[in-house]
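Student: Quick one, structure for this:
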Amino acid sequence: MDKIKNKIRPVFPFTAIVGQEEMKLALILNVIDPKIGGVMIMGDRGTGKSTTIRAIADLLPEIEVVDDDMFNSHVSDYDLMSDLVKQQIESKLNVKTHFIKVPMVDLPLGATEDRLCGTIDIEKALHEGVKSFEPGLLAKANRGILYVDEVNLLDDHLVDILLDSAASGWNTVEREGISIRHPARFVLVGSGNPEEGELRPQLLDRFGMHAEIRTVKDPSLRVKIVEQRAQFDQDPYGCIQEYSDKQQELKDIIIKAQKNLMNVVIDYDLKVKISQICGILNVDGLRGDIVTNRAAKAFAAYQNKDEVDIEDIKTVITLCLRHRLRKDPLETIDSGDKVSDVVSEILS
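Tutor: Next up, the predicted model:
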């Protein structure tokens, strides 16, 4: 235990977090299938957003990365490896690997584009003919989680870059005719407080899921959360030990779901119903349909099933669509309730 204390900064266990089921489910589904497109978490201050996001990163199994590679390159998946590693593999060179914890990268509000994307050393390139690249946060986040707190206060230009990289899985840096690209496949997690300003609708639409969290009102539940936090602050390693079995159980379920995801099918009639719901709700574009299909499959895999059923869709569809509805300032009904009403009508 002493060795552990010296090496690891304690992280609150994911399975110990009380309540906020919507946020926890959205994070788990994005970890099972990163192609869902990330999650936007909007809610009151002090509701455990940051704690939960750090906890899911800590829970995930370690990943195998290529030695001396600045992009956490995968050893066999071409979409997740840098051009240099591809060349080494194609040249039949022996590529050594090691295991690391899933990267959890924070994007600070004051970050510049260079800090995010990385920079090319022009002087070195011109004088020595060497492409010298200083990696940014997108490189560090490859195959991990990129967390942006208060994303609604982040410069729109940076949000655009983030969303483009998250969607394409690649980051390209160009300067003075020199171009470098590298894999940047990560789960993008944004959080914010709606009182501090909304995100532009076209940017909001690019997040796969949208979880809303509220401060817990039940007094006994609030006491439980406070006591649990106090227990962790007093003896973090004891708390981690107490939840180790539950943590391992959830980790095993996630690993199994990731492997089983490609075998999960969704019936054509259910796909039609999803698109019908999106049509009735006037959801622009097809992102809503695509994300709901993906999320339903991930949820089925999470439950160790091979086929999506109506209940799976009902569980995930509000998370996938509520932020894609056109906002009417005069409307009193919540967008989540609006989705639920149409869903109960179509998926009865």
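Student: hey, let's count contacts and neighbours off CA atoms from now on
Tutor: Fine.
Student: Please enumerate the strands of the stretch 151-300 of the chain.
Tutor: Secondary structure of the stretch 151-300 of the chain by DSSP state E, counting those that start in this stretch: the strands cover 170-175, 178-183, 187-192, 209-213.
Student: What I need now is the ones you listed written out in TSV, including distance to C320 for each item.
Tutor: Formatted as TSV, those follow (distance: least, C-alpha to C-alpha, whole Å):
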stretch	distance to C320
strand 170-175	24
strand 178-183	26
strand 187-192	14
strand 209-213	5
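Student: Which of the helices or strands spans the residue lying farthest from the centre of the chain?
Tutor: Within the chain, H127 marks the point farthest from the mean C-alpha position, 40.6 Å out by C-alpha atoms, centre = their mean. Assigned by DSSP states H and E, H127 belongs to helix 122-128.
Student: After that helix, which helix or strand is next?
Tutor: Next element after helix 122-128 (DSSP H and E): strand 133-135.
Student: Quick check: which helices or strands does the next helix-or-strand element following that following strand pack against?
Tutor: Of the helices and strands lying after strand 133-135 in sequence (DSSP H and E), the nearest is helix 137-141. On a contact count with 3 or more C-alpha pairs under 8 Å, 6 or more residues apart in numbering; DSSP states H and E, helix 137-141 meets strand 104-106, helix 113-117, strand 118-120.
Student: how about this one, so we can line them up?
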Amino acid sequence: MVSLSATNQDVRPVFPFTAIVGQDEMKLALILNVIDPKIGGVMIMGDRGTGKSTTIRAIADLLPEIPVVADDMFNSHPSDLELMGDEVRNLIRKQEAVETRFIKVPMVDLPLGATEDRVCGTIDIEKALMEGVKTFEPGLLAKANRGILYVDEVNLLDDHLVDILLDSAASGWNTVEREGISIRHPARFVLVGSGNPEEGELRPQLLDRFGLHAEIRTVKDPTLRVEIVEQRSNFDQNPQSCIESYKDQQLDLKQKIIDAQSNLKNTNLDYEFKVKISQVCSELDVDGLRGDIVINRAAKALAAYEGRTEVTVQDIKKVVTLCLRHRLRKDPLESIDSGVKVAKVFDQIFEGS
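Tutor: All right, here's what the predicted structure looks like:
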């Protein structure tokens, strides 16, 4: 088995994640999702010009390189059967050697005008019928496997495409069927959507399927605004110098994420806390059980991130609003913010814990 390292990559400099000032809620939501992708992605809603795209690209750049089978269109893992395409899986089962290399975690942008074929991929029907060969042209879901799929202005994307993205993110697979011919490939990715609430919300049925929902607002503090502007100006003038000055912080955070991913399976959530989490969801009249499941996962991911094996009340408190604010039923006559409502019910139920 040959191992090659991805070198000489001609890529644009990316603003360091640790240099981003403020927007702690968005940064935490992204970190929790890369620690445990089963949380189900994050929807980021906020004002224009608040650094949504910059932050999402920065977290992808921060992550450690991943091993893939060389020249495989699905970024197949060289040893994990669940993260392989069928062709690679057959080679592994036959105990044939596969060439591997390391690549940066894929970061795929989905444009608003994308068609279903562009997203899912296409099968060459003529070649399949005439030559009996399945020829697959991979789409964005194939390229995003084991990475991050980012949809800016997701609230303006066709609902049918959003459904496809959410189904693939939840199942980890994408299936393309044309004229009785079917091809399936792994599509495990962290789905990140962003949008401006002024341009409309997603339908509740779709919004509910995002694991976390982060709200960001334009920074009002003048001192903080100046700091953000100066950071960006320094990066634009000399990106390499800016990246170098944050090198140690980037390495520390990268190691912290790697350790959390490794320790996640050893993190415990007390049964009493699980019951109270479900009480909170019930009291808030949250439909289904997604809210309960996501809070459990996010709290454990946060505990692992903080280097602990036991989830605390503070862990749950820190993630509960991220997990539930978008799952509450909207009452047009109610003036209270959904985040405040979640926090209020949480305090009532967990008080004295």
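Student: Mean neighbour count and distance to K327 of the first structure for the strands of the stretch 151-300 of the first structure - can I get that in TSV?
Tutor: As requested, the strands of the stretch 151-300 of the first structure are exported to TSV (neighbours: other C-alpha atoms under 10 Å; distance: least, C-alpha to C-alpha, whole Å):
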stretch	mean neighbour count	distance to K327 of the first structure
strand 170-175	16	32
strand 178-183	18	35
strand 187-192	24	18
strand 209-213	24	15
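Student: on that earlier part again, and K140 of the first structure, which of the helices and strands packed on helix 137-141 of the first structure is closest to it?
Tutor: strand 104-106 (7.1 Å; C-alpha to C-alpha).
Student: Find me the equivalent region of the closest one in the second structure.
Tutor: On the second structure, the counterpart of strand 104-106 of the first structure by TM-score structural alignment is residues 107-109.
Student: Tell me the buried residues in the matching stretch?
Tutor: M107, V108 (16 or more other C-alpha atoms under 10 Å).
Student: The helix holding H127 of the first structure vs the second structure, mean deviation?
Tutor: On superposition with the second structure, the mean distance recorded for helix 122-128 of the first structure (mean C-alpha distance after the TM-score superposition for the first structure) is 0.7 Å.
Student: Onto which residues of the second structure does that helix map?
Tutor: Against the second structure, helix 122-128 of the first structure falls on residues 125-131 (TM-score structural alignment).
Student: again, but for stretch 303-321 of the first structure
Tutor: Taking TM-score structural alignment, stretch 303-321 of the first structure hits residues 306-324 over in the second structure.
Student: Okay, buried residues for the matching stretch please.
Tutor: 307-309, 311-312, 315-324.
Student: next one: stretch 9-16 of the second structure
Tutor: V14, F15, P16.
Student: ok, now stretch 147-164 of the first structure?
Tutor: Neighbour counts using 16+ other C-alpha under 10 Å place 147-154, 158-159, 161-163 of stretch 147-164 of the first structure among the buried residues.
Student: got the contact list for P204 of the second structure?
Tutor: H326, R327 (C-alpha atoms under 8 Å, 6 or more residues apart in numbering).
Student: What separation do you get for the alignment partner in the first structure of it and K271 of the first structure?
Tutor: When the first structure is aligned by TM-score structural alignment, the residue opposite P204 of the second structure is P201. To K271 of the first structure, P201 of the first structure is 25 Å away according to C-alpha to C-alpha, to the nearest Å.
Student: now do L154 of the first structure
Tutor: With C-alpha to C-alpha as the criterion, L154 of the first structure and K271 of the first structure are 35 Å apart.
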